[in-house]
Structures are given as C-alpha cells and as structure tokens.
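Peer 1: give the three-dimensional model of this entry:
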Amino acid sequence: MRRLLPYAPDVTDLTSAEDTPWTLEALADAYAYPAAAVDAGVPWLRGNMVSSLDGAARLDGLSDGLSSPADKRIFGVLRALADVVLVGAQTVRAEGYRPAMARAEFAAERAARGQGPAPVIAVVSGALDLDFDLPLFTAPLVRTVVLTAETAPADGLAAARRVADVVIAGEAHVDPVRAVAALVERGWTRLLTEGGPRLLGQLAEAGALDELCLTLAPLLAAGGAPRIAYGAQAVAERMDLVGLLEEKGFLFARYARSVKIAQ
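Peer 2: Coordinates of the predicted model:
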C-alpha cells in the first residue's frame, strides 16, 4: 500500500511498497478522527462506502463484490475507531449484518478514549421489518440500537424493545438529523455510517455527513446497481480531499466537508 496524499516521505511505513500491507496502527493513524473536532467535542459523522469505476455501489447485489483485502482492513479499522455505526435496515437485511466484534489490537486505545470494547450498531428502520432473531440483536457485545419513527407498528416496537434500545427519531419517517442527534446525546461523537445508499443519500441531503471514506474499485460494473448515495433531492456540497492511499489499483480516499473542522 502506498500513501499518495498527504505525502510523507519521512515516514517509511506510510510510503511502503504497493505490495506491502500497512500495519493496523498505521491505518488507524491515517484514518484518525480529526483532532480539532475531538478536542472540541464536536460530533463527526463519516461514511464508508465502496464504488466501482462507473459508480455502482454493489456487484451482484452485494458490496462485497467490489471489495478487496485492503478495503476490508480499512473497514475494520474504521469500526475500531468509531463509537457507533449507523446503518440502514435494507443493508442489514442484504448484507447479513452481525454484531461488531472487540479487536484485541485496539482494546487499549478504545479504553483510553473512554469507548466500549466495540462500537454500537444503530439500525435505521421506520417499518421495523427486521429479523430480531439475528445475532445482531440476540448476541451483540454491546446492545444494538434501533432508530425508528412514531408510526412504527406496535408489534414491531414490542419485538425491537425486547432485544434492542429503541429510539424514536421522527414522525412518519426516521429523520436523519434527529437520528444523529439522538446518538450524540448518548455521548457518541465519533460516528460512522456504512450506508446503504438510501441512508447515505438522506444524510447527504440533510447536510449531516462530515466525511466520506470512499474505496474506488478498479472494476466496471454497469447494470442497474445504485450509486453509493441516492435520494429524492440532489445536493452539490463541495468536499476536500484530505487523504489518498493506493493498493493494487484500488484507491482509498478521504473527503471532508470544507465548512467544518478537518485535519
């Protein structure tokens, strides 16, 4: 893996050969939450998505078809840095989401930051059309949170409350701004969303996304897969490129909103 931006010729392990994997520590340094935001107690919501060259968010229905070993390492590091992972119900169903795991390599750092052993998974679902017998709900290391709306079905609410912490974050639909605010109220300021595209689009429309960690796979996908973010409204918010890595043709970019604190 090679670091292309920001250029650091004096740091050997950050400019290693393309076929040399980075250490987890080096990746954690490269993807650390902005120090200025952390020091000021400012919430920071980053998204982590993968895309084909032509913008597809999935291959054969799943994002895994666009991934790579380096992408999976970064995926794990981003989770290890986060307080909470925000994810849409459709992605939970399609990707077979499981509880976040504790990583021994990050245990000391998480404890020093006052974090639990693993990030909380927070699922956005207005209709509560979820399988509450999945390990995500029955066997998490830390209790899963479900963000739903006031109009959620009563039987779904009852089932969710048996296995998760339920938060009402909207009336007819889940309001992404209220959902993020509810997580911040619990003291979770290092936020991560893994989508899917509909949730990422809603967060972008609401102006709630501070950073995008984007893996660009060297693949053409074509077909009818959605973009990594889509919704009812178009947005045109400028983001600044603050980091870029490369391995075996895959690009790993960090973009941050220029109007907010960035490293």
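Peer 1: switch to C-alpha atoms for all contacts and neighbour counts from now on
Peer 2: OK.
Peer 1: what are the boundaries of the helices in the chain?
Peer 2: 24-30, 35-40, 69-81, 89-95, 107-112, 135-138, 154-163, 176-185, 197-205 (DSSP state H).
Peer 1: just the buried positions in the third one, please.
Peer 2: For helix 69-81, burial by neighbour count (16 or more other Cα atoms under 10 Å) applies to 70-71, 74-81.
Peer 1: quick one: list the elements packing against it.
Peer 2: Counting contacts by 3 or more Cα pairs under 8 Å, 6 or more residues apart in numbering; DSSP states H and E, helix 69-81 is packed against helix 24-30, strand 190-193.
Peer 1: point out the most buried one among those.
Peer 2: Mean neighbour count, computed with mean count of other Cα atoms under 10 Å, is highest for strand 190-193 among these, reaching a mean of 26.
Peer 1: what lies in contact with it?
Peer 2: Here strand 190-193 makes contact (Cα atoms under 8 Å, 6 or more residues apart in numbering) with 33, 43-48, 78-79, 81-87, 200.
Peer 1: do the same with stretch 72-87
Peer 2: 24, 27-28, 31-33, 48, 100, 103, 106, 110, 115-116, 118-124, 183, 188-196, 199.
Peer 1: which members of these are classed as buried?
Peer 2: Applying 16+ other Cα under 10 Å to the contacts of stretch 72-87, the neighbour count classes 27-28, 31-33, 48, 100, 106, 110, 115-116, 118-124, 183, 188-196, 199 as buried.
Peer 1: these two touch, right, Val120 and Phe137?
Peer 2: No: applying Cα atoms under 8 Å as the test, Val120 and Phe137 come out as separate, 11.3 Å apart.
Peer 1: overlap in contacts of these two?
Peer 2: Counting by Cα under 8 Å, 6+ apart, the shared contacts of Val120 and Phe137 are 143-144.
Peer 1: show me what contacts Val177?
Peer 2: 203, 206, 208.
Peer 1: same check on Pro218?
Peer 2: Residues in contact with Pro218 (Cα under 8 Å, 6+ apart) are 52-53, 249-250.
Peer 1: for the comparison step, fold the sequence that follows:
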Amino acid sequence: MRNLLTPSATHQPELTDEDILGLYAPPSDESQAFVRFNFVMTADGGATHRGVSGEIGGEGDKRMFQLLRLHAHVLVMGAGTVRAEGYEGDLLSAEDKTWREQNGLSQVLPVALISGGLHLEPSDQFFAQAPTTPIVYTAETSSPEAREKLSAVAEVVIAGRDSVEPALVVKDLVARGYRNIHSEGGPTVFGDFQRANLVDSLCVTIAPKTAGPGEKRIGGEGPTEGNALRQMTLHNLLEHHGELLAEYRKA
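Peer 2: All right, here's what the predicted structure looks like:
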C-alpha cells in the first residue's frame, strides 16, 4: 500500500500498519465527538453486490477495514447491516487488542445498533456471542414489548420519537466516554448522519470492479428532502493493487 498524497509516491516504501494508523488518527481534541464512516464501493458506484458488500473489497480494503476499528471507542451499526454481513463474536484479533491496550483503549470494542422498529430477536447470535453488552438505539414508537424482551440481552435506549435521531445517539455515546465513533454502515444510517451533518470523516475504498445497475449506493435510498451538498477535504489517498483508499474529512 502506498500514499498518493506524498511526493515521489511511486518510489516510497510500502506503508506499515503503524504508518496507516498514524495517517488516520482522529483529532486530538477530546472535547468533541469524531464520527467516521467506512465503506467500499465499485468503480461504477455500487455499494453492494447481490445485497452485500463483502465481495467487493480486495486485500487493501480488508486491511484498512480492520485497522480503522483500532482507533474507535465504539462501533455504530445499522441492524440490517449486522444481519446481512455477520457481526457475531469478537471483532478484534489478539494483535488488535494488544495495540489498543498499549494506546490507552479498551481491548473490547463496544457495539451500538440503530434499529428504529426494533425488529431484533434476543436469540440472534449477535447478542449471544457479543463480548460485551450491546447498546441498541431505537425510537419511542417501537414496540414496548420488543424493548422489554430485548433488554435481557442489550441496553435499549430511546433516541427519538418516530425515528432514531443521530444527534441523540452521538450525545449519548459521548456521555459514555465514546468520542471516536466509528461506523461501517449501512447506507441508511450513513444517510441519516449525513442529513444531520454529523459525518466528520468518510473513508471509502474504490475497488477496480463494476457491479452493474441496480445495486445500492453508500448513501442509501429514500427521500431527498433535507439533503445538502457538504464540502469535504481530501485527507488521505492510498493505493493498493488498483484499489483507491480515500479519506475525506469535514471542511
């Protein structure tokens, strides 16, 4: 993997994991939240292939995918993405845990789910194998019976009346000491955070593949009301075997 934003990029040595972690380090200001999203997409803009994203990325994307988790205080995910992509069990390797401990972070990466309708089952393997009790953010209009049932395996938090409000999610996470908030989707969650202007960093891998028409895009689908063009700056641009790995930060 090489850095395309440095002089003589074609002649520089291969970036180490520590090099990449340094380039992607969150801001040092601990008084504010830093919300980062990470996605992979095809060269023609597809965020999925046959409904999931796992087949799109190559070796460089998978490496970045794991490294970006290391800086996180919490991983925020949409319930649909967790069901589709598989997030059961411990999400960190032994080496990851050692790095986090050496850098003042918990060895366990907490996970928070967003589920407005609370269509989740306490018997799901995600809950059964979770290394720590997950947080589930839901709307006030979700079923009280579902909230009570899920409370046996998760901490259920109401964060909005008709839908989950990203600002309330971020406020609650920061109150828990989780400032570096990392998300891997899905598109609906990303779209909601975009509308709320709460995306500080967007990391996206562009894979040298095409998916064809009909696939989802990273911003999801739905009404365009409330959308705005938001200026971002290119913070990182790496390349690995034809994959472009970019990070844009809020301007």
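Peer 1: how close are the two chains, by TM-score?
Peer 2: For these two chains in superposition, a TM-score of 0.91 is obtained (TM-score structural alignment, normalised by the length of structure 2); 247 aligned residues with a Cα RMSD of 1.9 Å.
Peer 1: sorry, back to before: buried subset of the contacts of Val177 of structure 1 as a ChimeraX selection?
Peer 2: Buried members of the contacts of Val177 of structure 1 can be picked out in ChimeraX with the line below, counting by 16+ other Cα under 10 Å:
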select :203,208
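Peer 1: what residue in structure 2 is paired with Ala236 of structure 1?
Peer 2: Per TM-score structural alignment, the equivalent position to Ala236 of structure 1 in structure 2 is Leu229.
Peer 1: export the helices and strands packed on helix 69-81 of structure 1 to TSV and tack on distance to Asp133 of structure 1?
Peer 2: Below are those laid out as TSV (distance: least, Cα to Cα, whole Å):
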stretch	distance to Asp133 of structure 1
helix 24-30	33
strand 190-193	23
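Peer 1: do you know which of those lies nearest Tyr7 of structure 1?
Peer 2: Nearest of the helices and strands packed on helix 69-81 of structure 1 to Tyr7 of structure 1, taken as Cα to Cα: helix 24-30 at 11.7 Å.
Peer 1: what stretch of structure 2 does the closest one fall on?
Peer 2: Going by TM-score structural alignment, helix 24-30 of structure 1 sits over residues 17-23 in structure 2.
Peer 1: which residues are contacting that stretch?
Peer 2: Here stretch 17-23 of structure 2 makes contact (Cα under 8 Å, 6+ apart) with 67-68, 71, 236.
Peer 1: next one: stretch 159-170 of structure 1
Peer 2: 128, 132, 137-138, 143-150, 157, 174-176, 178-179, 182.
Peer 1: how about Pro122 of structure 2, nearest residue that isn't a chain neighbour?
Peer 2: Leaving aside its sequence neighbours, Pro122 of structure 2 sits nearest to Leu150 (Cα to Cα, 6 or more residues apart in numbering; 5.5 Å).
Peer 1: quick one: stretch 62-82 of structure 2 aligns where in structure 1?
Peer 2: Here stretch 62-82 of structure 2 aligns to structure 1 at residues 72-92, judged by TM-score structural alignment.
Peer 1: off-centre distance for that stretch?
Peer 2: Counting by Cα atoms, centre = their mean, to the nearest Å, stretch 72-92 of structure 1 is centred 4 Å from the centre of its parent chain.
Peer 1: with stretch 182-198 of structure 1 instead?
Peer 2: With Cα atoms, centre = their mean, you get 8 Å for stretch 182-198 of structure 1.
Peer 1: in structure 2, what range does that stretch match?
Peer 2: The aligned range for stretch 182-198 of structure 1 is 172-188, by TM-score structural alignment.
Peer 1: do stretch 141-161 of structure 1 as well
Peer 2: Mapping stretch 141-161 of structure 1 onto structure 2 (TM-score structural alignment) gives residues 131-151.
Peer 1: of the contacts of stretch 17-23 of structure 2, which pair is most distant in space?
Peer 2: Farthest pair in these (Cα to Cα) is His71 and Asn236. Separation: 16.0 Å.
Peer 1: how near is the residue nearest the centre of structure 2 to Ser8 of structure 2?
Peer 2: Compute the mean C-alpha point of structure 2, and by Cα atoms, centre = their mean the closest residue is Ser183, 1.6 Å away. Ser183 of structure 2 sits 33 Å away from Ser8 of structure 2, going by Cα to Cα, to the nearest Å.
Peer 1: do Val35 of structure 2 as well
Peer 2: Applying Cα to Cα, the value for Val35 of structure 2 to Ser8 of structure 2 is 32 Å.
Peer 1: between these two, which one's more packed in?
Peer 2: Shown here are Val35 of structure 2 and Ser8; by other Cα atoms under 10 Å, Val35 has more neighbours (21 against 9).
Peer 1: mind checking how far that one is from Asp172 of structure 2?
Peer 2: Distance of Val35 of structure 2 to Asp172 of structure 2, given as Cα to Cα: 13 Å.
Peer 1: kindly report the same for Gly160 of structure 2.
Peer 2: 12 Å.
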